[in-house]
Every structure is written in C-alpha cells, then in structure tokens.
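Participant: Structural data only, the sequence is not supplied:
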C-alpha cells in the first residue's frame, strides 16, 4: 500500500467516525435504521429544540431529554425527560433507537430502561417538532398520520405552548406536571399540577399526589383567566383556552407573539412559575408564580423543618435537629426533613446521662397540624402530661388550653410579620441539647460580675477624686487669708511709722 492510499484510508476512517458521532446533528428524526448515542443529538427542523443525552448539574448520571438549542437559549434548559426514574451510567454504551415499533432506550448492558411502550410492532419513526413535542409515527418522518405516541401526553415538569394539562375520561390518561426531585435529579418529586378531575375547571397543586395546598380558582371563560390568579389580568403574552367534551377536558395555551420564548414550570419547591426568556440579559424572567409565598407550599421543609418567607434560605432545621440528607438540602430538596442530634431520654436513657428531657421555647410559630387537646389546669400540667408520654414531641398552652403533638412535626413556619400572631411552641429535646445555653448563661453571669466589679472600681475612684478635690479647695482659702493679713500688716500706718523711726535713728 503506497503513501497516498494510506492517507486516503486514514482520512476515510476519520470522516466515517465524524459522521458516526455527528450524523444526527442535521436530522430531526430517528428512523428504524438509525440510533442515537453518546454526544449525538437530533434537532427540530426550525432549530428550536434538541434531543439527546444530558447530565443535570453535577450529577454523574445520564438521561435522554429535550432542551432549547444553544442558538436560541444560551442557558441549558431541559423541558422534557424520558428516563426520569432510570438513568444510565454511560451515554456512549447506551443507545436510543426504534425497536419493534417503539422508541426504546437501552443501557450499556443492552437492557431496555425506557420505552414508548406501545403494542404495535409496525415500522415507526420518532420525530422532534419545533413545538418541543417528540412524536412517534407509523412509517417515515414525512407521514401525516396521527401520532402513535407523543411526549406532550407525558409531560415532566414543564408545560410548553400547545401542550395540554387535563385528562381523558375514556382512556383514563392524564397530563400532569410533576416537579423534579432536585436540580440534579429529574425523578418525580412531591409536587404535581393537575386539572381538577371533579370538573370544577380549576388547577390544583398537590403534595404527594394527595394533599391539595393551592388552587387556581374556577376558569372564567369570558375573561380567559383563573379567578384566583389576578396576575393573568395583565397577561399580554399567553392565550389560554379550555376544552371539554364527552371524552376529555384540558387546558392549552398559545403565544400571541410566536417569537417569544416562554414556558410554565413546576419547580422543586412546589411553585408553578411563568417564565419568559430575555435575550439581552440572557436569563429567564419570572412573570408570576403561585403560590406567591414559598411557605404556602405544604410541608416544604419536611419533618422538624421550619419555613421562613423572609430568609433567602427557605428551610431550616429546628434547634436540636439537623438535615437527614445534607446534600439534598444543598440542592434545595428539603423533603427528607430533619433528624434529632441526640436521642430523647425516654427513648434511650443512657444518651442523656440519666437526665430527663426538657422543652425549648419557640415563640411566634405557626403551629403544626394533627394537634391533640388535653384537659389540664395550667401550663405546668400541660408540660407534665407531654413529658410522661414518650411519643409527645411538643406542646403549647394558650387561651384555648393545652395542645400536644405526637411523632413528627410537619408544616412548621416561623412567623415574622407583626400582623401574624404566632403561638409559642415548646419543643421536646434531650437535656444535653441545653448545655450551650447553660454555658452561655455562665458566661453571662461572669460578664455581669466582671462588669459590676469594674463599675464599683470606677465609682470608688470617683469618690476618692471628689474627696481630694474638696481638700484642695478647703486649703486654698487659708493660704490666701494669711497672705492678705501679712500684706495688710506691712501696709498698716503703725508699720510705716516704725520703719521711719528706724531710718531716722
């Protein structure tokens, strides 16, 4: 083989590898004879959305997702994730391809971890549209047939223009937004946004798919807004519409100006946000969010965590507690709550050196739920009742009487507004948790004693100074009188006559 032939062969191999890695960059679909792996992506025809493998934040796990192209939105913004609950460890050994009429993700061991899960085995093509919708159609990408499957029917945490949030009464299929678990974990979190299945034409945000903590209020078809979302009156960006018939009910929306880039997101803290991309500043601008206050989100801070709307940090653990999972808290996933630093005496008598548990006073608190009323005569009896019950973790006593709480304390909030009148909560802690306060008291006593001694010394010095001053003042008049008397004696007539007589002699 001559030199020219070798060079051609090397160039051919390099070019083939380049095509292998980037062949899909110009394509908007995955066909039966194509696949996607590694850094390969497909891009919608208009260059708006891109699909491929990604890693959220500092995570080492890989997911298949859809995001805005870099040319359109410089900040990587994920709008949909396929394998939310089953990430892969290596994007180069994993592959996304058409298999038996389905779009399937295989991991490095060739085991399917995600699929469109259709029963049809006919040839199909996966096509990424400029709306951000990934559709699976029978035949080629040019087919105009109805989608066999589409990502808009399986939203993650983002609601894009043209997509639906609602339900189908025939297929029992629902379109629900579900928050990410954290900024580095797109697995379904605790919060979900859904259309009221009872037909009230209102949105609910729920905690753990069971506890409702926010409602949009009913839909006003004339004004095209939700009654409890007044911000929508100023809405000049979105055109909402509600559709209901015998088989389905759903909301959808479009943009008055298609050039605007906007989205709805249910974030990890349980708030629904309306965001618009501003190119000059290259950032997402928050148009409005609901609920308005973070602490209105049910159980945002988990067990024994307290919420504060004023602080930049939403959640903190109560005194004597620490986060169960510190890394999750750093990622603003507070759902794990807090755990005790020291076991209670009633649970482990050796943990507190035999000392009984004590209660820490927490003023201005919004009291937790599931309280139990106890008939007692005063606050001392209320404390005693709680102390005798090892399951009792806190108590309060006010005009309404004695209330106790057993087990975990949920949905706590530290009130800071003068308008909000919180109640003092007494939190049960191990006796050893109060040692710092004792040390502080001891230091305070020493400080007060030292300050008092210094004050006494200053006072004594002042008294001495006054006495000496008085002595000086009392001695000065006597000296002056003597001088005056002497002067008068010298200048008297008798003295003058005596002096003249001496001179005459």
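Facilitator: Okay, I see it. Note that the structure is predicted; figures quoted are calculated from it, not measured.

Participant: Please make it C-alpha for all contacts and neighbour counts, starting now.
Facilitator: Noted.

Participant: What is the burial count for the closest residue to residue 107 other than its chain neighbours?
Facilitator: In space, and not counting its chain neighbours, residue 107 is closest to residue 94: 4.3 Å by Cα to Cα, 6 or more residues apart in numbering. Using other Cα atoms under 10 Å, residue 94 has 22 neighbouring residues.

Participant: Against that first model, consider the following:
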C-alpha cells in the first residue's frame, strides 16, 4: 500500500539478519519511506512484539478492527483499541494510508480525522512523524528497538513527563538521561522542494533528528544527543549550577559553576570534581531587596515544577517573579513566561541558548563561585 504522493509505503517486511536458529524468519507489518534504501529501518511497526514466523500472513479487517493472521488463520496482532460507535454505522469499514504516513481505520463514508476508529499515529514505535503529536496520542512515548534488526521494545524511550510538555529520553529504569523538546507537527521546507523532519530513539540510547527528501529519497542526520557529558541529565552538575565544557590541551572536561549567591552543597566533593550534589543559597531570600543574575546562552532548567503563563512579555514576566516571594527565577521565551519556584536543574551553556534570570539578594550580585 502506497500513500498519495508516493512518500510512504506500508507492507510486510523481514529485516536482514533477523533469522534465528530457534525461531526462523520473523515478519512484521510496517511503514517505511517509498523506495527507501533497504539499510533504512521501517518508521513504524504494528506487531513489534508478535512477529509472523513465515511470509504467509495477512492483514484483514475483522469486526471493525485490523488484524494480522498467520497461515493457520490465528490472530497474532489486533488494533483492539479501535473506537467503534454504539450503535455501529451500517457503512463498511476501510483501512487507508494517508499522505502523511498515518495508517487509519475508518468508515467508508466518513474521512474526518476526529472520526477515525483507529490510527497508527496514536501508537508510534521509535519514530515520530510530522503531523503526529505525542501529547495527544494514546501512547505518549517513543520506544527504541531492542537492536538494529529486532523491532521488539527496547530499553530506551522518549516521553512526555511534565505539565509543561517537557520531553525526556529515559533509560531502562525510567530515569531521565536527556531532556529536549521538539516541534514536529508539520513538514519542514528547506530550499527547493520540501523535507520531512523526523525524531527517532535509537536502540543504543540516542535521540536523533533527521530529514528525508521525498524527491531525492535521501536521509540526512541533522542532530543527535546526548552530545557530551553536559547533556546528561543530573549526571555531572547538580541543581543551581551550570555545566560547561572546558578544554585542557587536547582533553575536554565538563565543569560546573554555582549561581551568584550560591555555594557548593559539598565543598569536598566539589574540589574533587564530584559536583552532582549541586549548589545551595548562601542565605535565604527575603521578599524585598532582591535582584536578578542574568545567564545568557544557556539551556533553560527543567520546567516540571515551573509555572507557565502565556502571552506575557519579559517586563511583565519579571514583575510577576518580583511580586511572588516563592519565585526563584524566570525565563521568557516567545511570550511564554516560565516562573520557577524550586531548585533549578539541568542547565548548560550553549552557543545560541536562552536567557535565564535568577533571583538573588542584591548583596550577592558581585560574587560567584567557579569549580577548579
């Protein structure tokens, strides 16, 4: 099945090297780019946990659900979460691959997006396609393959974890490894023609963004992370400090800097370059007599405990923080005002980052601490 515009293709596939002595061949129903290289893995897999063990399976519509059956007629996978209205319509149920790569189940006389019985965009595997939205899907995460030639669920995931729609790369223990959010709801135009931007979690624990040209059928890696030790969530610098890379001869080290008006929680660990306990205020804030330290070109802290007010400019955002005695800092990004009220976690320097304003007593604005 090929999508309109010849961008995506849906069908059964067997990965190279997927044979095992115990199981023989493993076949899956999946989605890939039309005429993509065989070296490029599929973007979506339906039966990732329940493969067919020969090529004689079939995809069918059964009782208003999609099912995959093996050669014996047994169902090995089903879209059992299809939302069928009660009473059901009398029109027939059809399956369709849309131009954006969304594989949908719907009534033949109703192609409205909000009336789909089931759609693959609600159940992504390891790749996020343009037009899909993790914040609205049934499964609100991407999950890696177990290996490069086995699409079974791996140990890494990319998930929505906070009220402010912060996205995290998680390890096998569901502990954050890396924090970064992307907007991938629409195709991305670049130069002649257009390119699709996609986000993927790799089996070895990386989050990567790549583009695909439907015209040239070329895949280009744009970005991959974590890139260095400063990208690791909470592994190098603790709270209320900024991680930055320091080059000594040919070696690159990650160093931590306390905010002005803060000191290391553990001085001994700090001088031994174990800075994971982070920093604490030298003295508690009062409601008056405070100023703001400005940090430029930084990755903003984790916003899971931050308040968010929209359509507010920098001056008004600053005033909100001044008037709120519990506010510890603020940031204003495209008229989104983030008001922090607890320790600030996961900061690093960037070449072109954001500005963060940290509330400190005016008496400390001339003092700061730097790691050795």
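Facilitator: Right, received. Where do you want to start? Since this is a predicted model, take the numbers as computed values, not measurements.

Participant: Output the contacting helices and strands for the biggest helix by length in the second structure.
Facilitator: Longest helix in the second structure, counting residues (DSSP state H): helix 314-323. Contact here means 3 or more Cα pairs under 8 Å, 6 or more residues apart in numbering; DSSP states H and E; on that basis helix 314-323 of the second structure packs against strand 329-333, strand 336-340.

Participant: right, and those strands - which one's nearest residue 76 of the second structure?
Facilitator: Nearest to residue 76 of the second structure, of all these, is strand 336-340, at 46.8 Å by Cα to Cα.

Participant: Which stretch of the first structure lines up against stretch 93-104 of the second structure?
Facilitator: Under the alignment (TM-score structural alignment), stretch 93-104 of the second structure falls on residues 124-135 in the first structure.

Participant: and the matching stretch, how far apart are its ends?
Facilitator: Chord length of stretch 124-135 of the first structure, first to last residue, is 10 Å (Cα to Cα, to the nearest Å).

Participant: What of stretch 73-88 of the second structure?
Facilitator: Terminal residues of stretch 73-88 of the second structure lie 26 Å apart, using Cα to Cα.

Participant: Name the residues that touch that stretch?
Facilitator: Residues outside stretch 73-88 of the second structure that contact it (Cα atoms under 8 Å, 6 or more residues apart in numbering) are 46-47, 50-52, 64-70, 116-118.

Participant: again, only using 10 Å
Facilitator: With Cα atoms under 10 Å, 6 or more residues apart in numbering as the test, stretch 73-88 of the second structure has contacts from 29, 46-52, 57-70, 105-107, 115-120, 123, 138.

Participant: now do stretch 209-222 of the second structure
Facilitator: Residues contacting stretch 209-222 of the second structure (Cα under 10 Å, 6+ apart): 5-8, 33-37, 40, 127-128, 182, 184, 187-188, 190, 192-201, 208, 223-225.

Participant: Now with 7 Å, please.
Facilitator: Here stretch 209-222 of the second structure makes contact (Cα atoms under 7 Å, 6 or more residues apart in numbering) with 7, 36, 194, 195, 196, 197, 198, 199, 200, 223, 224.

Participant: again, but for stretch 148-168 of the first structure
Facilitator: Stretch 148-168 of the first structure is contacted from outside by 79-81, 116, 133-138, 173-180, 194-195, 247-255, 263-266, using Cα under 7 Å, 6+ apart.

Participant: Can you flag the buried ones in these?
Facilitator: For these, a burial check counting by 16 or more other Cα atoms under 10 Å picks out 79-81, 116, 133-138, 174-180, 194-195, 248-255, 263-266.

Participant: what about the alignment partner in the first structure of residue 60 of the second structure, helix or strand, and which?
Facilitator: Mapped onto the first structure by TM-score structural alignment, residue 60 of the second structure lines up with residue 97. Here residue 97 of the first structure sits within strand 95-99, counting by DSSP states H and E.

Participant: Can you work out which other helices and strands pack against that strand?
Facilitator: Secondary-structure packing of strand 95-99 of the first structure (3 or more Cα pairs under 7 Å, 6 or more residues apart in numbering; DSSP states H and E): strand 35-36, strand 102-106.

Participant: which one is residue 141 of the second structure nearest to, not counting chain neighbours?
Facilitator: Nearest one to residue 141 of the second structure, counting by Cα to Cα, 6+ apart, is residue 159 at 4.2 Å.

Participant: One more: residue 294 of the second structure?
Facilitator: Closest residue to residue 294 of the second structure apart from its sequence neighbours, by Cα to Cα, 6+ apart: residue 357 at 4.7 Å.
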